[in-house]
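Trainee: give me coordinates for this.
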Amino acid sequence: MKKMNFRSQRLDRLGSAIFAEVAEWKQEARTKGLSVINLDIGSPDQPPAEEVRSVLADASLRSDTYRYPGTEGTLAFRQTAAKWFQHRFGVELDPQSEILSLMGTQDGLAHLPLAITNPGDAALLPDPGYPVYGAGLAVAGVEAIPLPLLADNGYLPDFEAIQQPVWDKVKFMILNYPSNPLSITADLAFFERAVHAAKRHGVLLVHDNAYSEMAFDGVRPPSVLEIPGASDIAIEFHSLSKSFHLAGTRLGFAVGNREVLSSLRALKNNIDFGVFLGAQEAGIAALEMDIHEPKPIAALYEKRRDVLVSALREQGWNVPAPQATMFLWAPIPEGWSSRSFSQALLTSTGVASIPGNAFGERGEGYVRLALVEQEDRLLEAAKRIGGFIRTAQPSK
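Mentor: Next comes the predicted model:
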């Protein structure tokens, strides 16, 4: 009788399930009686605007919102997304062919390799970079080639340093600015270089712009589609999860190259039926509010950034102030590995973080802290961290 095995080898290619590991560390901390401060997952702790919640509530009570919504998203949602994109970036999009609704950007990023690649293809991924980039490739059987993001180059990729044999095998490359986990921004001059490199080498440029509305100090991150001709070789992902605190509704959208979006739509037509109609109506309300009565959330996270960075520095941990997103990318004290520091910090103090090496080889030596707690809790976290780094002994 054959031995039954119900675990796909694809799962072994996904890498460390770090978020599940951190959940186990949290449980260990709680069994010690510690109050856990959740600075690990970037899940907004604030609700969407009351007006947006009212739209969602009203839609949920109507009988006509419970049919299958359609994979591409309602025309009303796509038209509103196009209107917002024109308002925000000055770029005109065709709602029929250049916008595709998604169950959050993670949905689109994870499924994209299945829709546009073939066996033997490869993709360039930022290192450090968001883990779902590699997970999507692993499931699709596509080779991941790290795109180093180094401090010496301002954490921007050096396209000229990529050898031609690499370009020859690459189907697409992913960029992410504002960056998770690095929390830095990029300007239009950088995207001009990126578009030029993509066109020269015949690769698709995929830009994850989930944090476009979460930059600080007056910075307004651009869209890659602002570069003339970019839609010939680029698509971009946007999220309502972070920008409008709609994380639980799972709503985002992709824009750009029509052929790529058509392929992604064709795949999704076979595996899902789209985003709940009520969520799309809430998304319409959020985008319309941002156009006519903006209530930007960046100020909330900028204030939290200032509070936590200042408090950590007072405790003796000189962490850099992020330029954007809801994260601090913090170099760990000497003598620790990222994982050992993150685990020991959590099980000893109750402060949860994500070890930097979960984001790639070049994330070693850092941890990511999420600004998703109230200011008093951030101050408490800094106090606990300060005591830990002054007294704990490093362990590899």
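
Trainee: CA only for contacts and neighbour counts going forward, please
Mentor: Noted.

Trainee: residue 269 touches residue 71, doesn't it?
Mentor: Yes: with contact defined as C-alpha atoms under 8 Å, residue 269 reaches residue 71; the gap is 5.9 Å.

Trainee: okay, now stretch 320-339: how far is its last residue from its first?
Mentor: End-to-end distance of stretch 320-339: 20 Å, with C-alpha to C-alpha, to the nearest Å as the criterion.

Trainee: what about residue 157, neighbour count?
Mentor: Residue 157 has 18 neighbouring residues, counting by other C-alpha atoms under 10 Å.

Trainee: A helix includes it, no?
Mentor: No: going by DSSP: H, G, I helix; E, B strand; the rest coil, the assignment for residue 157 is coil, not a helix.

Trainee: how about the contacts made by it?
Mentor: 126, 147-150 (C-alpha atoms under 8 Å, 6 or more residues apart in numbering).

Trainee: now it: how far from residue 387?
Mentor: 37 Å.

Trainee: sort out which one of the contacts of residue 157 lies nearest residue 44 for me.
Mentor: Nearest to residue 44 out of the contacts of residue 157 is residue 126 (C-alpha to C-alpha; 24.1 Å).

Trainee: please, which helix or strand holds the closest one?
Mentor: Per DSSP states H and E, residue 126 falls inside strand 122-127.

Trainee: next secondary structure after that strand?
Mentor: Counting by DSSP H and E, the element that comes right after strand 122-127 along the chain is helix 131-140.

Trainee: here is a second sequence; please produce its structure as well for comparison:
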Amino acid sequence: MTAPVTTRGPQETPGPRGGRGSEELIRAEEPVLAHNYHPLPVVVARAEGTWVEDVEGRCYLDMLAGYSALNFGHRHPALIEAAHHQLDRLTLTSRAFHNDRLAEFAERLAALTGQDMVLPMNTGAEAVESGVKVARKWAYDVKGVPADRATIVVAADNFHGRTTTIVSFSTDETARSGFGPFTPGFRIVPYNDLAALEAAVDETTAAVLIEPIQGEAGVIIPDDGYLAGVRELTRRRGCLFVADEIQSGLGRTGSTLAVEHESVVPDVLLLGKALGGGIVPVSAVVGRRDVLGVLHPGEHGSTFGGNPLAAAVGTAVVELLETGEFQRRAAELGVILREGLAGLVGKGVVGFRSRGLWAGVDVDPALGTGREISERLMREGILVKDTHGSTIRLAPPLTITGEELREALGALEKVLG
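Mentor: Predicted coordinates for the structure are as follows:
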């Protein structure tokens, strides 16, 4: 597969390139895979840049980018080179020993985000769980909250993952129903409502945990001043501001972090997805020394967290972001995305929200559900994913070209026409 793929959209070919075809592979999954996902009926076999190819050789423009895990596209040469080099040297030691890649990764990630210390983990949900533990430990050791009484304030319609503790403070009944009893210690307030947040914070509050932009909810962008208000409130009331930038961070919105749009520096940042370059799962809790410093040996850990392969890839990701190129691309191409979507309002699109190369698009329900629109776009060679109701998300790799972006917007206009 060359980069970029020149074949546009699904192309008819004589049959699968060896092995089983898409329909047979999809049927084969049914009896052996747990049904925790409802994928679109496309079976990807290869990918490069912004394009993927299925087992029959049909090509699709990827407008989802692994929910931002592929911010730098599929198989970015610098990231693949870093992984290959490390695979030939060392992949895992566990944190029982030091490794020669971890210090550089931590130093450069801390510098990129303007923080002091890094707690390396693997998945986004693991970073959130770790952030919850750190906030509670800080509340007991530093703030002086009585034992087992710490609370964390979160926002309605949040998405921070699907572990038992995380769904305990979700308002999505699909994620919650059937999984109780739930972990106590969380207070839920409306998103983008500073008055409600102020009322929920008291002397037991360890932290306010929010997404600067709510991704799963439909790319919900708060009012100007909301994030700065959260920062001021948490500082004044003596609790932590924990920002979940797992989807919004690392270039997606046109800046390294979404909080930078309001010049806000949280006490703790939760990072993941793009940090692993689409190659390995890498996440991190990044924060001030007086916050992450509350952890001591044996209180938290991860066998694979901070492994040499993850650190090597993560360092290569930070190197890409240090240039500012990808942040600039997201900002500049975001103008094309926003203007293109604005032109579709009243033509099947009833509303949208966008920042950088990230958008939630509300389609007229009379034209179909988000799932149905996603399937129609798939048939046009464009891969997106629905969220709630008739809303679809657009989050292409930051390597996408203006031409490719316009091609995707043209396909959306066609399926809505």
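
Trainee: before we move on, back to that, considering the contacts of residue 157 of the first structure, which possesses the most neighbours?
Mentor: Counting neighbours by other C-alpha under 10 Å, residue 126 leads those with 27 neighbours.

Trainee: can you tell me what that residue aligns to in the second structure?
Mentor: When the second structure is aligned by TM-score structural alignment, residue 126 of the first structure is paired with residue 155.

Trainee: which helix or strand contains residue 330 of the second structure?
Mentor: Using DSSP H and E, residue 330 of the second structure falls in helix 325-342.

Trainee: which other helices and strands does that helix contact?
Mentor: strand 349-354, helix 402-416 (3 or more C-alpha pairs under 8 Å, 6 or more residues apart in numbering; DSSP states H and E).

Trainee: change it to 10 Å
Mentor: Under the contact criterion of 3 or more C-alpha pairs under 10 Å, 6 or more residues apart in numbering; DSSP states H and E, helix 325-342 of the second structure touches helix 308-322, strand 349-354, strand 359-363, helix 402-416.

Trainee: sorry, back to before: looking at residue 269 and residue 71 of the first structure, which one has more neighbours?
Mentor: Neighbours were counted for residue 269 of the first structure and for residue 71 using other C-alpha under 10 Å; residue 71 has more, 21 against 14.

Trainee: show me what contacts that one?
Mentor: Neighbouring residues of residue 71 of the first structure by C-alpha atoms under 10 Å, 6 or more residues apart in numbering: 100-103, 265-275.

Trainee: residue ranges for the strands of the first structure, please.
Mentor: 37-38, 99-102, 122-127, 143-148, 170-175, 204-208, 234-239, 252-256, 327-331, 351-352, 354-355, 366-370 (DSSP state E).

Trainee: quick one: which of the ones you listed is nearest residue 183 of the first structure?
Mentor: Among the strands of the first structure, strand 327-331 sits nearest to residue 183 of the first structure (C-alpha to C-alpha), with 6.3 Å.

Trainee: and the strand holding residue 126 of the first structure, how far from the second structure on average?
Mentor: For strand 122-127 of the first structure, the mean deviation from the second structure after alignment is 3.5 Å (mean C-alpha distance after the TM-score superposition for the first structure).

Trainee: check which helices and strands that strand sits against.
Mentor: Judged by 3+ C-alpha pairs under 10 Å, 6+ apart, strand 122-127 of the first structure is in contact with helix 131-140, strand 143-148, helix 164-169, strand 170-175, strand 204-208.

Trainee: and it with strand 143-148, angle?
Mentor: Inter-element angle recorded for strand 122-127 of the first structure and strand 143-148: 40 degrees (by axes from the mean of the first three to the mean of the last three C-alpha atoms, to 10 degrees).

Trainee: which parts of strand 122-127 of the first structure are buried?
Mentor: Buried residues in strand 122-127 of the first structure, counting neighbours by 16 or more other C-alpha atoms under 10 Å, are found at 122-127.

Trainee: kindly report the same for stretch 35-54 of the first structure.
Mentor: 36-44, 48, 52-53.

Trainee: equivalent analysis for stretch 341-361 of the first structure, please.
Mentor: 341-360.

Trainee: ditto for stretch 386-396 of the second structure
Mentor: For stretch 386-396 of the second structure, by 16+ other C-alpha under 10 Å, it's 386-387, 390-396.

Trainee: pick the most deeply packed of the helices and strands packed on strand 122-127 of the first structure.
Mentor: Burial of these is given as mean neighbour count (mean count of other C-alpha atoms under 10 Å); strand 204-208 ranks first at a mean of 25.
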